[in-house]
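Trainee: how would this look folded up:
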Amino acid sequence: MDIGLILGLVLAFGSLLAMISMEGASVSALLLPAPMMLVFGGTIAVGIASGTLRDFLHAVKALPRAFRGERRTAQSVISTVVGHAEKARTEGLLSLEQGVSDEKDPFLRQALQSIADGIDAEDLRILLEDEIASAAARNRTASRFFMTLGGFAPTVGIIGTVVSLTHTLEKLDQPETLGPMIAAAFVATLWGLLSANFIWLPIGGRLQRLGELELERMTVLMEGMLAVQAGAAPAHVAERLGALVSDARPGKDGKSKGKAEKKGREESDATSSLSEVGL
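Mentor: Model (predicted):
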């Protein structure tokens, strides 16, 4: 479980509470039911209205994932694919069907079953790319919904403030109540800004990043299983997939890559020097 979102929210609201405490203010002055109900209820309502009910349901379904984080990364599935490559090399592609029922990842399970069924490599690539495209669309829908809430929340807060100030102006004959009423009016704007920048936008950004990691993992699985189907050696599969992973740990391959890049730069510099002297 990746606690990045939880940790960030705790630190954000903790900083706010620390500021309130240092200024000698009261937290209860911010916890007013009326403006909070308008900001949260109104923001979610206009968020639903700006899309479809299906978008809202996708976003609600994806919310636990934002707190839980990505359970399997692209780096972690390389060993799984290499294991399938070793099995396919020694026992044949049909042996992959034995692990279909035990595989929890539906994407990998579909790839294993398709290979065992003898599907053509090009058809398999099209099938898996369609699955990746569908997953990308779902991820965009969920993250976009929370980003939309982050855009609406400050404006809804301003609406709440305007409504409260309108009510305050009706009480000009009661000067002793103007101060508390004006302060309460600005609570709506505060919650609009807080909910946008402390809740909705971080959740939307988190889901967007998790979606990118999921697509990276699925791409690694697709390329790996296509290599397995082609009969590639397990070592070659591991090297190929390691090059696709952005957070792959540096090792022997990393050193080789560094040497290759250094050699490439030296050759480029040499070419530039020759060009300057007109050779």
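
Trainee: going forward, measure contacts and count neighbours with C-alpha atoms only.
Mentor: Noted.

Trainee: ok, the residue nearest to Thr43 when sequence neighbours are not counted - contacts?
Mentor: Of all residues not flanking Thr43 in the chain, Ala153 sits nearest, at 5.4 Å (Cα to Cα, 6 or more residues apart in numbering). By Cα atoms under 8 Å, 6 or more residues apart in numbering, the contact set of Ala153 is 39-40, 43, 192-193, 195-196.

Trainee: do Leu201 as well
Mentor: Applying Cα under 8 Å, 6+ apart, one finds that Leu201 lies in contact with 146-147, 149-150.

Trainee: again, only this time at 7 Å
Mentor: By Cα atoms under 7 Å, 6 or more residues apart in numbering, Leu201 lies in contact with 146-147, 150.

Trainee: mind putting those into a markdown table with distance to Asp247 and neighbour count?
Mentor: Written out in a markdown table, the entries for these read as follows (distance: Cα to Cα, whole Å; neighbours: other Cα atoms under 10 Å):
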| residue | distance to Asp247 | neighbour count |
| --- | --- | --- |
| Phe146 | 27 | 27 |
| Met147 | 27 | 21 |
| Gly150 | 30 | 27 |
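
Trainee: now, among the contacts of Ala153, which is nearest to Ile6?
Mentor: Ser195 (14.8 Å; Cα to Cα).

Trainee: next, the second sequence, to be compared with the first:
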Amino acid sequence: MDFASILGILSGLALIVSAIYLGGDFHIFINVPGLMIVVGGTIAATLLTFQFKDVLAAFKSAFIVFAQDRTKPQQMIHTMLELSKVSHRNGLLALANVETTSKFLKRACNLLADAASEDFIRQTLQTEIDSLIARHFTVQDIFKKMASYAPAFGMLGTLIGLVQMLSQLDNPDTIGPAMAVALLTTFYGSLMSTMFFLPIAGKLRARTLLEVQNLEIIREGAISILSNDNYLNVYERLSSYIPEAQRQPVNLGKGG
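Mentor: Here you go, the predicted model:
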């Protein structure tokens, strides 16, 4: 569970709701037609822009980002060092028996066990990384587009409310409430954009960068194992992917 994201959403909503509650009647900020315009319009525009399966995949990815813990690069370096020890003790063929939940790591192990060439391993794994970046870009773009659609439909709802208000200028008592309702759609659009869609897109981008970093560690680790580098050389090669302050000292005794 990504507690930072959950904490950010809950604290942000709590502050906004508290400010509304302390400032007056909370019920005046509830307008069903305005929500229909903003939410319905944003969903409709998104479905017009992207394929339905891509939109579903985007929301699924967002849920995964919030629900699953991330794998730290230091942990991935440790994994590749363990595989290096396995290959030195039992040979490359033993890597075919490695069990892991990472399909990318499993493929790298299979390529090593099959004695593929360095160029083939590098190109194959790089293609996988490029494909992942392209898929994740689509997911991020969906939420970025939704972040731009929501305020636009909020403004559209405001214009609709203003037209309805201006049509009743002969009744001054209705102008104030009608103006408040008209402005609520802009509020809804801005809230959805800045509180949900843009942060989710940013979180997805950060998670993509982290995942790509882990995949690159696997790729370079596989190349090092294929080259029969010793334990320390593998560590030095992979540790360059993380800041020096986060690097953990290598235990040469375990490395053989």
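
Trainee: just to revisit the earlier point, how about the equivalent of the residue nearest to Thr43 of structure 1 over in structure 2, secondary structure?
Mentor: Structural alignment places Ala153 of structure 1 opposite Ala150 in structure 2 (criterion: TM-score structural alignment). When states are read from DSSP: H, G, I helix; E, B strand; the rest coil, the local structure at Ala150 of structure 2 comes out as helix.

Trainee: which one is the most centrally placed residue in structure 2 nearest to, not counting chain neighbours?
Mentor: Per Cα atoms, centre = their mean, the C-alpha nearest to the average position across structure 2 is that of Leu204, at 1.4 Å. The spatial neighbour of Leu204 of structure 2 that comes closest, neighbours along the chain excluded (Cα to Cα, 6+ apart), is Gln140 at 6.3 Å.

Trainee: please report the distance of the counterpart of Thr185 of structure 2 in structure 1 from Thr43 of structure 1.
Mentor: In structure 1, the residue paired with Thr185 of structure 2 according to TM-score structural alignment is Ala188. Ala188 of structure 1 sits 12 Å away from Thr43 of structure 1, taking Cα to Cα, to the nearest Å as the criterion.

Trainee: swap in Lys171 of structure 1?
Mentor: 28 Å.

Trainee: before we move on, what about Leu207 of structure 1?
Mentor: As for Leu207 of structure 1, its distance to Thr43 of structure 1 is 19 Å (criterion: Cα to Cα).

Trainee: over to Asn139 of structure 1?
Mentor: Here Asn139 of structure 1 is placed at a distance of 21 Å from Thr43 of structure 1 (Cα to Cα).

Trainee: cool, and Lys263 of structure 1?
Mentor: Distance from Lys263 of structure 1 to Thr43 of structure 1, counting by Cα to Cα: 56 Å.

Trainee: got the contact list for Arg89 of structure 1?
Mentor: When contacts are counted by Cα under 7 Å, 6+ apart, Arg89 of structure 1 touches Gly231.

Trainee: for it, helix, strand, or coil?
Mentor: helix.

Trainee: neighbour count winner among Ala188 and Thr43 of structure 1?
Mentor: Ala188 (33 against 25; other Cα atoms under 10 Å).

Trainee: and Ser102 of structure 2? What does it align with in structure 1?
Mentor: Taking TM-score structural alignment for the superposition, Ser102 of structure 2 sits opposite Asp105 in structure 1.

Trainee: residue contacts, that match?
Mentor: Residues counted as contacts of Asp105 of structure 1 (Cα under 7 Å, 6+ apart): none.

Trainee: what about the strands in the stretch 101-250 of structure 2?
Mentor: Counting by DSSP state E, counting those that start in this stretch, the stretch 101-250 of structure 2 forms no strands at all.

Trainee: can you report how many residues lie near Phe153 of structure 2?
Mentor: Phe153 of structure 2 is flanked by 25 other residues according to other Cα under 10 Å.

Trainee: quickly note the distance from the residue nearest to it when sequence neighbours are not counted to Lys144 of structure 2.
Mentor: Among residues not flanking Phe153 of structure 2 along the chain, Val38 sits closest, at 5.2 Å (Cα to Cα, 6+ apart). Distance check for Val38 of structure 2 against Lys144 of structure 2: by Cα to Cα, it reads 16 Å.

Trainee: for His88 of structure 2, same thing?
Mentor: Using Cα to Cα, His88 of structure 2 is found at 47 Å from Lys144 of structure 2.

Trainee: please apply the same query to Gly221 of structure 2.
Mentor: In this structure, Gly221 of structure 2 lies at 34 Å from Lys144 of structure 2, with Cα to Cα as the measure.

Trainee: what's the answer for Leu132 of structure 2, then?
Mentor: In terms of Cα to Cα, Leu132 of structure 2 sits 18 Å off from Lys144 of structure 2.

Trainee: what's the burial count for Leu95 of structure 2?
Mentor: 21.

Trainee: surely it is in contact with Asp114?
Mentor: No. Counting by Cα atoms under 7 Å, no contact exists between Leu95 of structure 2 and Asp114, whose distance comes to 9.5 Å.

Trainee: which neighbours do the two share?
Mentor: Listed as contacting both Leu95 of structure 2 and Asp114 by Cα under 7 Å, 6+ apart is no residue at all.

Trainee: how far away is Phe56 of structure 1 from Leu207 of structure 1?
Mentor: In this view, Phe56 of structure 1 and Leu207 of structure 1 are 14 Å apart by Cα to Cα.

Trainee: sorry, that was for Ile6 of structure 1
Mentor: Ile6 of structure 1 is 13 Å from Leu207 of structure 1, where distance means Cα to Cα.

Trainee: now swap in Gln113 of structure 1 and tell me
Mentor: Taking Cα to Cα as the measure, Gln113 of structure 1 falls 30 Å from Leu207 of structure 1.

Trainee: let's verify Leu13 of structure 2: helix, strand, or coil?
Mentor: State at Leu13 of structure 2, reduced to three classes by three-state DSSP: helix.

Trainee: need the contact list for it.
Mentor: Counted by Cα under 7 Å, 6+ apart, Leu13 of structure 2 has zero contacts.

Trainee: one more: Leu169 of structure 2?
Mentor: Contacts for Leu169 of structure 2 were tallied using Cα under 7 Å, 6+ apart; they are Ile175.
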